[in-house]
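Peer 1: Coordinates only, no sequence provided:
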């Protein structure tokens, strides 16, 4: 299991979640008897993989699928990472503005992503083939009046994506097969987060301030509304009609979508705003099912914590299984529970810059960068 976090200080952080064998000094929940959660003797530990300033400005979003991770920053660039070798293998530019959202499409039968979709402050949604990273289409002016893309989510079928606008309070649908916007509609409140439900994507969620609206994916009809105590900043869909939320309240809350009530809540999960949530084990489409029901959270205090949802009770906050202190202002969190083999040692990727196409071949410590090829010469 891998966790990747981005920070305001331009740093990208990678951790591997390792399960430890229980000892006599541990309680059955896997946490230390002392409950300090420093990861030295708990049921699992976050092992650092890498950390370095990958962007020239703050990191706004991250996504992970199998052995690949990407991050989007305020420097108008998307960075690509090979998690098996813990190295950066390329970048995607010409995003039309600061990158505010990134999402992979991974078919359920494979552990490697097929497509990458990005959204920017300039209102551009870019579609890429993920093997290799070839630019397929840019859909411009997705939202009205030049509004930027606040967030996006890809349907488990990989055929369409939903985006919420930043500044125009709108919801847009992008046809990923044809590479164009299907429709756009105005919302009562500006949403900051949009996500499809885990599994088949029969529902989608939009978070606007402290309210989370639940909609049917077929006709966009609102079927439920969840009201949190404070502003919701991040959500993580889980199986069995459960939605995990976090935000200004510093709590991590699990909602039963069917009843619209709180299933359980981890009070004071962090000492600052919760900015990222990841469900590990049977969470998102394409990920391994049947694994332990682990939940990871990241906050602006720089701490990443892992929880076991099976031991959460309403009486008192459960001890976290492990934590990692980055001493950074974390802005986003992504992860994957897929067990992957070491990726190809020789990784090839295409990087598109306006009207030129450049091929970069990375083999170990050797990097070959031929002269850019003009696309006009292919016509």
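Peer 2: That came in fine, so what should we check first? Predicted, not measured: the structure shown is a model, and the values here were computed from it.

Peer 1: all contacts plus neighbour counts: C-alpha atoms, from now on.
Peer 2: OK.

Peer 1: residues in contact with residue 166?
Peer 2: Shown in contact with residue 166 (C-alpha atoms under 8 Å, 6 or more residues apart in numbering): 121, 147, 148, 149, 150, 190, 191, 192.

Peer 1: could you redo the last one with a cut-off of 6 Å?
Peer 2: Going by C-alpha atoms under 6 Å, 6 or more residues apart in numbering, residue 166 touches 147, 148, 149, 150.

Peer 1: For it, give its distance to residue 125.
Peer 2: 13 Å (C-alpha to C-alpha, to the nearest Å).

Peer 1: same check, this time on residue 234
Peer 2: Distance, residue 234 to residue 125, by C-alpha to C-alpha: 21 Å.

Peer 1: more neighbours, the two?
Peer 2: residue 125 (31 against 24; other C-alpha atoms under 10 Å).

Peer 1: wait, doesn't the more buried one sit right on residue 136?
Peer 2: No - using C-alpha atoms under 6 Å as the test, residue 125 is too far from residue 136 to be in contact (11.0 Å).

Peer 1: Name the surrounding residues that touch stretch 327-343.
Peer 2: So stretch 327-343 is contacted by 1-8, 61-64, 66, 84, 275-276, 280-281, 287-288, 299-302 (C-alpha under 6 Å, 6+ apart).

Peer 1: For stretch 191-201, measure first residue to last.
Peer 2: For stretch 191-201, the first-to-last residue distance is 19 Å (C-alpha to C-alpha).

Peer 1: Same check on stretch 122-132?
Peer 2: Stretch 122-132: ends 25 Å apart by C-alpha to C-alpha.

Peer 1: buried sites along it?
Peer 2: Across stretch 122-132, burial judged by 16 or more other C-alpha atoms under 10 Å covers 122, 123, 124, 125, 126, 127, 128, 129, 130.

Peer 1: In addition, the following structure is provided for comparison:
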């Protein structure tokens, strides 16, 4: 069984269960079915991208957020949380792991803000933010090795990234803006789509190995198996498959009128992560294909039953039918207007299942004891590291203390001199009065009778119990009325209150069209 995850314009994310896949090891010999298994109220606005692998499901929306769930084989869903780091629509995402039979370790996301963020799966920390393209990131693809990745942007560039260093290794500018981009299954080449043209380029040399022109604009792309076959969904509702070994004008297969409107997304179903899609279809590619469209329908296709020999084109030619169309194996209706799609096996990877089984068999008391021992070992290691670094720091600390002693002695002498009262014959200025009980108390200033001439005395600007919580900013002068920090005799609190009443000066955003104009009442 396989699970297909599809995002919609209406902010929802739907899950569909695929049963009875032709040639599948878990098909069970039953009739193929496409059944909706779950519905998620994912975002505040449209869902722009989805990714699924190893039980994890992620969706990116027009609300600049990424939502993450975990899907269990029994149909249960756990809401892991929300990731916020982008400042624009999250247009593309992909999970990556060193082994498809294990859980992924990274999530890579691209956004209209032009940035690519690498997230850690499990801790869900933003490990790296890379400035990728001006105007936004249209598509991204991570190599199976995890060492490099590629991205396509609104600046008409395709960038190759060094994922170890987190920087651009190479950039290529195209004549037209690339809208779709993906590494081939082997990783030796990559496929890019701009308008109606599909281009296959070598990832090592940069040479073009194939160019195919579709009859209409390409809306989505899928690849599987070897590097020879690429499947394209078109704006008119047709699906074309191109084989790099065949002439560019001759498609490997064609699904005529797969959907009444544009084909927005497609995937090759996978029910075994280790084995991958079931092969044996046209051009040596996969047997099955899943497509979704703007009218809210998900359809499952057997590619062996379509094409030039058994498809709508042959029936139309033999029977004279103009509006002939191919029939799917199964379909599910009632969904939203689909925008994106991802697929993963319903069953969790074997290594994950074994780890979960081993965890269940363990004694809770024993596990609690082991966790306590682990914390103690970590604390002991931390103390050892601290003790190992302390001897190296002691000589430096002693030198600093020896250097500070003369300065402290000089300060104490000056302080004692200031504590001596002035003689009676000098009545000018201020008299420094010493504290009665506490010798460490700072000097207090008391005014004495004398001429109008005054000496300026600088007060310590330390932060204490009676001092300000926020240090005074430079440029604020002492006012006469309040005695505190202010401008023109006004206190800092009065200025801040006036600023809040007046407003910050920033223009207020216009109300959304969905809420209408605010009333004057």
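Peer 2: Looks like it came in fine. The model shown is predicted, which means the values in this text are computed figures rather than measured ones.

Peer 1: picking up where we left off before, restricted to helices, list the contacts of residue 166 of structure 1.
Peer 2: Of those, none are assigned to helices by DSSP state H.

Peer 1: Compare these and tell me which is most surrounded.
Peer 2: For the contacts of residue 166 of structure 1, counting by other C-alpha under 10 Å, the largest number of neighbours falls to residue 149: 32 neighbours.

Peer 1: Counterpart of that one over in structure 2?
Peer 2: The alignment partner of residue 149 of structure 1 in structure 2, by TM-score structural alignment, is residue 137.

Peer 1: wait, what's in contact with its match?
Peer 2: 110, 111, 112, 114, 152, 153.

Peer 1: sorry, back to before: tell me the one among the buried residues of stretch 122-132 of structure 1 nearest to residue 323 of structure 1.
Peer 2: For these, the minimum distance to residue 323 of structure 1 (C-alpha to C-alpha) is 31.4 Å, reached by residue 130.

Peer 1: Could you find the closest non-adjacent residue to the closest one?
Peer 2: residue 115 (4.7 Å; C-alpha to C-alpha, 6 or more residues apart in numbering).

Peer 1: The one you found corresponds to which position in structure 2?
Peer 2: Looking across to structure 2 (by TM-score structural alignment), residue 115 of structure 1 lines up with residue 106.

Peer 1: before we move on, what about residue 79 of structure 1?
Peer 2: With TM-score structural alignment as the criterion, residue 79 of structure 1 lines up with residue 67 in structure 2.

Peer 1: Tell me the spacing between its match and residue 87 of structure 2.
Peer 2: According to C-alpha to C-alpha, residue 67 of structure 2 and residue 87 of structure 2 sit 15 Å apart.

Peer 1: Looking at these two now, which is surrounded by more residues?
Peer 2: Relative neighbour count places residue 67 above the other of residue 67 of structure 2 and residue 87, with 18 against 15, counting by other C-alpha under 10 Å.

Peer 1: Doesn't the more buried one belong to a helix?
Peer 2: No - applying DSSP: H, G, I helix; E, B strand; the rest coil, one finds residue 67 of structure 2 to be strand, outside a helix.

Peer 1: Contact partners for it?
Peer 2: Neighbour list for residue 67 of structure 2: 58, 59, 82 [criterion: C-alpha under 6 Å, 6+ apart].

Peer 1: Closest one to residue 216 of structure 2 out of these, please.
Peer 2: Using C-alpha to C-alpha, residue 59 comes nearest to residue 216 of structure 2 of the contacts of residue 67 of structure 2, at 28.4 Å.

Peer 1: Excluding chain neighbours, what is closest to the closest one?
Peer 2: Using C-alpha to C-alpha, 6+ apart, the nearest residue to residue 59 of structure 2 is residue 50, at 4.3 Å.

Peer 1: Could you verify my assumption that the residue nearest to residue 130 of structure 1 touches residue 129?
Peer 2: Yes - in terms of C-alpha under 6 Å, residue 115 of structure 1 counts as a neighbour of residue 129; the distance is 4.7 Å.

Peer 1: Where do the helices of the stretch 301-450 of structure 2 begin and end?
Peer 2: With helices called from DSSP state H, counting those that start in this stretch, the stretch 301-450 of structure 2 shows them at 312-319, 350-361, 364-419.

Peer 1: Just tell me the aligned range of stretch 395-402 of structure 2 in structure 1.
Peer 2: Against structure 1, stretch 395-402 of structure 2 falls on no residues (TM-score structural alignment).

Peer 1: now for residue 130 of structure 2: what does it line up with in structure 1?
Peer 2: So, by TM-score structural alignment, residue 130 of structure 2 is matched to residue 139.

Peer 1: again with residue 84 of structure 2
Peer 2: Using TM-score structural alignment, residue 84 of structure 2 lines up with residue 93 in structure 1.

Peer 1: That match: neighbour count?
Peer 2: Residue 93 of structure 1 has 16 nearby residues by other C-alpha under 10 Å.
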